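Based on what follows, work out the 3D shape:
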Amino acid sequence: MKPFTQRAVSIIKSIPKGRVMTYGQVAAHAGSPRGARQVVRILHSMSAKHGLPWHRVLNGKGEISLGGEEGQHQMDALRQEGILFQNGTVNLDHYHYEPLPFEEE
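Here you go, the predicted model:
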C-alpha cells in the first residue's frame, strides 16, 4: 500500500462515531491537499476489506455525495450515531473531527 493510501486509511479508521470529515480534509491530513478524489477511490475500493467507516466521510459542503439507496444508507448510519441533518447537510462546524497530526516515523 502506498504511503498516502496507508495514511488515509488510518485517518478514516480514526474518525469516531458521531463525527465526520470531508474527502478534502482526509486528503490534506494524509499529505495530499488536492487528493480528495483519491480518497473517494480509497473508500470505494477498500472500505469493505479494511472495515472503514466510509459513512463518516462527506463532501466539502457537509453533504452526502452518494445518491439513491447508498446515500440513504449513509444518512441513516450517520443519524444512528446522533448526527443531525438540516436541509440534507451536516453542520461541519459542530460534527467535524480533527485527527492528530501525522508524524513521519
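
contacts and neighbour counts: CA atoms only from here.
Fine.

what's downstream of the longest helix seen in the chain, the next helix or strand?
What stands out as the longest helix in the chain, according to DSSP state H, is helix 36-50. Sequence order places strand 57-58 as the next helix or strand after helix 36-50, per DSSP states H and E.

What lies in contact with that next one?
Contact with strand 57-58 is made by I12, V20, M21, T22, Y23, I64, S65, as judged by Cα atoms under 8 Å, 6 or more residues apart in numbering.

Another sequence for comparison is provided below:
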Amino acid sequence: MTEPRQDPPDEAQIRRTALYSTLTQVPEGKVVSYGQLAELAGLGRAARWVGRTLSQLPGDTKLPWHRVIGAGGKISLPVGSPSGDEQRARLRTEGITVQNNRVDIRRHGWRPVEHSG
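Now for the predicted structure:
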C-alpha cells in the first residue's frame, strides 16, 4: 500500500511566501523599492511582479505594503487615489517625509545589513 502523495506548494505560493516574509522584516520608518524587495526575497529582478502581487493584498492585511515604493523613492500609487493617500498617510505617521511624491531613499531606505543585530 502506498501513502497518499501530498502535492508540494506551487511555485507561485513559494514566491509569495518569500515576498511576504521579507516584507515583514522592513522596519517602521524605513522603505524599500519593489526591485530591492524582490532581490532580498530571492526573486531576482521581479519588481513588477512584486507590485502586482502587493496590489492584490486584501484590504485588512497586516503586511506593511506601504513601505514599498518605486525606484528612486517615487511613490507609485497615484496622488488622490484611496490607496495612494493611505500609503502617504501611513508613511508620514512613521516619520517618513514625503515631498513631491518622493521619499528620500538615502535617509529612509532600508539597508538590512545595518539593521541586523
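
What helices and strands are in contact with the longest helix of structure 1?
Judged by 3 or more Cα pairs under 8 Å, 6 or more residues apart in numbering; DSSP states H and E, the packing partners of helix 36-50 of structure 1 are helix 3-14, helix 23-30.

about what we covered before: selection in ChimeraX covering whichever of the contacts of strand 57-58 of structure 1 are buried, please.
Burial among those is assessed by 16 or more other Cα atoms under 10 Å; the matching ChimeraX selection reads:
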select :12,20,21,22,23,64
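
so what's H108 of structure 2 closest to, chain neighbours aside?
Distance criterion Cα to Cα, 6 or more residues apart in numbering; nearest residue to H108 of structure 2, sequence neighbours excluded, is K30 at 4.9 Å.

mind listing what the one you found touches?
Counting by Cα under 8 Å, 6+ apart, K30 of structure 2 touches R67, I96, H108, G109, W110.

and what of G35 of structure 1?
Neighbouring residues of G35 of structure 1 by Cα under 8 Å, 6+ apart: G24, A27, A28.

Now which residue in structure 2 aligns to it?
Matched across to structure 2, G35 of structure 1 falls on A46, judged by TM-score structural alignment.

how close does that match sit to L54 of structure 2?
Distance from A46 of structure 2 to L54 of structure 2, counting by Cα to Cα, to the nearest Å: 12 Å.

ok, back up a step: with distance to V39 of structure 1 added, can I get the helices and strands packed on helix 36-50 of structure 1 in a markdown table?
Shown next, in a markdown table, are those (distance: least, Cα to Cα, whole Å):
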| stretch | distance to V39 of structure 1 |
| --- | --- |
| helix 3-14 | 7 |
| helix 23-30 | 6 |
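
Could you look over the ones you listed and pick the most buried one?
The highest average neighbour count among those, using mean count of other Cα atoms under 10 Å, belongs to helix 23-30 at a mean of 22.
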